[in-house]
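>>> make a model of this:
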Amino acid sequence: MSISNYKEYKSHLTEFELKNSPEDLFFEGDFPLIYEGQRVSVVGSRKVSDEGKRRAEIITKALVKKGITVVSGLAEGVDTIAHKTAINYGGKTIAVLGTPLNKVYPKFNENLLTNIKKDHLAISQFPENFPFRPANFPIRNRTMALISDATIIIEATEKSGTRHQGWEALRLGRTVLILENIMKDKSMKWPSEMIEYGAQILTRDNLDIILDELPYLTAKIDYAF
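The predicted model follows:
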């Protein structure tokens, strides 16, 4: 069985997933990446620290090594690192845009998006000429959470939009993994709140075990198992 369009893809969603899915989805690239195998979102701050950059690369390399498609939002910082690292190490990546497919934000990722459209997958729920609004990005975070088996939060402040994806993923019954360094920052309340709702702490020691045990929540092809 293969799925060639979004309408057919939606027919394989659960009732709850369908309720939380975009009405329309526009794409360029390798559409089967959205349903074959496993996908994990790698997300975090736009103004990421040097340590955060290093951690994003380590996590993304680990996902690629296990054949997991890397999902991110093409934003500055962690998202850009995740996409580029996946590509550079021979993995697959999906860019979920907060803009229409014919718009690039940030502008400096224009070549990256072109590459993703050609050899990977770019998706957007916003039609051409849809206005640029800050509210688009929390909306696209829900879609990122929906198509991913897990979300890994690399780095995020108390006011970071990354939190939206974590909560959306938990609400959808997806795995949420928060890096240990975030939990050590006692100035932030959201990490411990997410842990109370089922998020897990991700460390260098448990990384391989957790990735090996990730459930196939989003694969829509029976023979993937």
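>>> could you use CA atoms for every contact and neighbour count after this?
Will do.
>>> now do the helices in the chain.
The residue ranges that make up the helices of the chain, judged by DSSP state H, are 6-10, 15-19, 50-65, 78-88, 110-119, 136-147, 162-171, 180-183, 190-196, 207-212.
>>> let me see the contact set for T203.
With contacts defined as Cα atoms under 8 Å, 6 or more residues apart in numbering, the neighbours of T203 are 179-180.
>>> give me the distance between it and K184.
Using Cα to Cα, to the nearest Å, one obtains 12 Å as the distance from T203 to K184.
>>> on that earlier part again, closest one to F126 among the helices of the chain?
helix 136-147 (8.4 Å; Cα to Cα).
>>> ok, and what's touching the closest one?
Outside of helix 136-147, the residues that reach it under the criterion Cα under 8 Å, 6+ apart are 17, 20-22, 34-35, 39, 41, 71-73, 96-99, 124-125, 151, 161, 164-166, 168-169, 172, 174, 218.
>>> now list the buried members of these.
17, 21-22, 34-35, 39, 41, 71-73, 96-99, 124-125, 151, 161, 164-166, 168-169, 174, 218 (16 or more other Cα atoms under 10 Å).
>>> next, the second sequence, to be compared with the first:
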Amino acid sequence: MELTNAEKRLLALHYVFPVPLNRLSRLYDRDPNLERLYTYRANELVDLLNISLAKAIQLAENLQRNAMTPYDKLYERHTITPIPFSNPYYPDQLRILIDPPAVLYTKGDQQLLKKPFKIAIIGSRKATVYSRKAMSLIVPPLVANEVVIISGLAKGADTMAHEAAIEFGGKTIAVLGHGFFHLYPKENRLLAEEMVKHQLLLTEYPPYVKPERWTFPMRNRIISGLSNAVVVTESTDKSGTMSTVEHALDHGKDIFIVPGPITSPLSVGPNKLLDEGAKPVWNGFQIIESLVLNH
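The predicted model follows:
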């Protein structure tokens, strides 16, 4: 993937200042091609990036120190393909977010980003066999209609969603809450390696960024943003799943819910969403019909 000089400068900035695009808006208003990136004084960066003087001094020093580093070549060596926000491969659905990723770092088949229909399937890290059975009814019709399955590579429902897509011969995208040098959870290493070959992994974080409590809620807006609709299997009332649902509602996406037994604590989240007007789902054809009607 060919990058412009402006995009290469963004890679250099994002490596030392990995923030969403809205945090860079003043800088881009002043300098659309980042031509002055290596010459800004610390007091200018304070104003342009709304950061403290101490951070600005450190940022200016880091930029100067790494001014000649060919980040695009380094990423290529690790089979990482960066997609800056200005690149044609960058998904249009993410541009409308309040805080779009400035860069997406990807491994695998970037063509999946161009597929017209994508459905997020999410749920609890403690999802049971009930989620797996539900996916066996929901995923095959989606795969048959070339819908890409999106999830977050977490334990439980996310893992089941990626595995179901692969098992039924479909395509799947995992959105990670960390950089590629720190795969989490470790139990999914083999799944991630398999996905790099035929599917797609992506993250908004440079490779060195470790998983933190705040990085996963941030990645949920990308899962929602990329998807035409969201399917929830099992979930407690307050969880990362509900965070993704909130983003999806903000983005005007349809929410499909697998109704759960009232005796299960993992049914509390889904059943509450049903009460609030989300759509019950028990097979993938219902989602296909909705996608056709809405497009």
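>>> before we move on, the earlier item: using a markdown table, lay out the helices of structure 1 together with distance to D30 of structure 1.
Listed next are those as a markdown table, based on distance: least, Cα to Cα, whole Å:
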| stretch | distance to D30 of structure 1 |
| --- | --- |
| helix 6-10 | 12 |
| helix 15-19 | 22 |
| helix 50-65 | 17 |
| helix 78-88 | 14 |
| helix 110-119 | 7 |
| helix 136-147 | 15 |
| helix 162-171 | 24 |
| helix 180-183 | 34 |
| helix 190-196 | 33 |
| helix 207-212 | 24 |
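>>> and those helices: which comes nearest E28 of structure 1?
Distances from E28 of structure 1 to each of the helices of structure 1 were compared using Cα to Cα; the minimum, 5.2 Å, belongs to helix 110-119.
>>> tell me the counterpart of E57 of structure 1 in structure 2.
Aligned against structure 2 by TM-score structural alignment, E57 of structure 1 finds its counterpart in S136.
>>> ok, that match touching A165?
No. Using Cα atoms under 8 Å as the test, S136 of structure 2 is too far from A165 to be in contact (9.5 Å).
>>> those two: who's more crowded?
Set S136 of structure 2 next to A165 and count neighbours by other Cα atoms under 10 Å: A165 wins out with 24 against 19.
>>> to which residue of structure 1 is that one aligned?
Looking across to structure 1 (by TM-score structural alignment), A165 of structure 2 lines up with A86.
>>> OK, contacts around its match?
With contacts taken as Cα under 8 Å, 6+ apart, A86 of structure 1 has the following neighbours: 60-61, 64, 70, 92-93.
>>> over to E167 of structure 2?
Taking Cα under 8 Å, 6+ apart as the definition of contact, E167 of structure 2 has no neighbours.
>>> from the contacts of helix 136-147 of structure 1, which land in strands?
Per DSSP state E, strands hold the following members of those: 39, 41, 71-72, 96, 124, 151.
>>> make a markdown table from these and add distance to N115 of structure 1 to it.
Output for these, formatted as a markdown table (distance: Cα to Cα, whole Å):
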| residue | distance to N115 of structure 1 |
| --- | --- |
| R39 | 19 |
| S41 | 19 |
| V71 | 15 |
| S72 | 15 |
| V96 | 14 |
| S124 | 16 |
| T151 | 23 |
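>>> tell me which two of those sit farthest apart.
The most widely separated members of these are S124 and T151, with 18.4 Å between them, by Cα to Cα.
>>> ok, L94 of structure 2 - contacts?
Under the criterion of Cα under 8 Å, 6+ apart, the contact partners of L94 of structure 2 comprise 100-101, 222, 225-226.
>>> can you give me the end-to-end distance of stretch 166-184 of structure 1?
Between the opening and closing residues of stretch 166-184 of structure 1 lies a distance of 18 Å (Cα to Cα).
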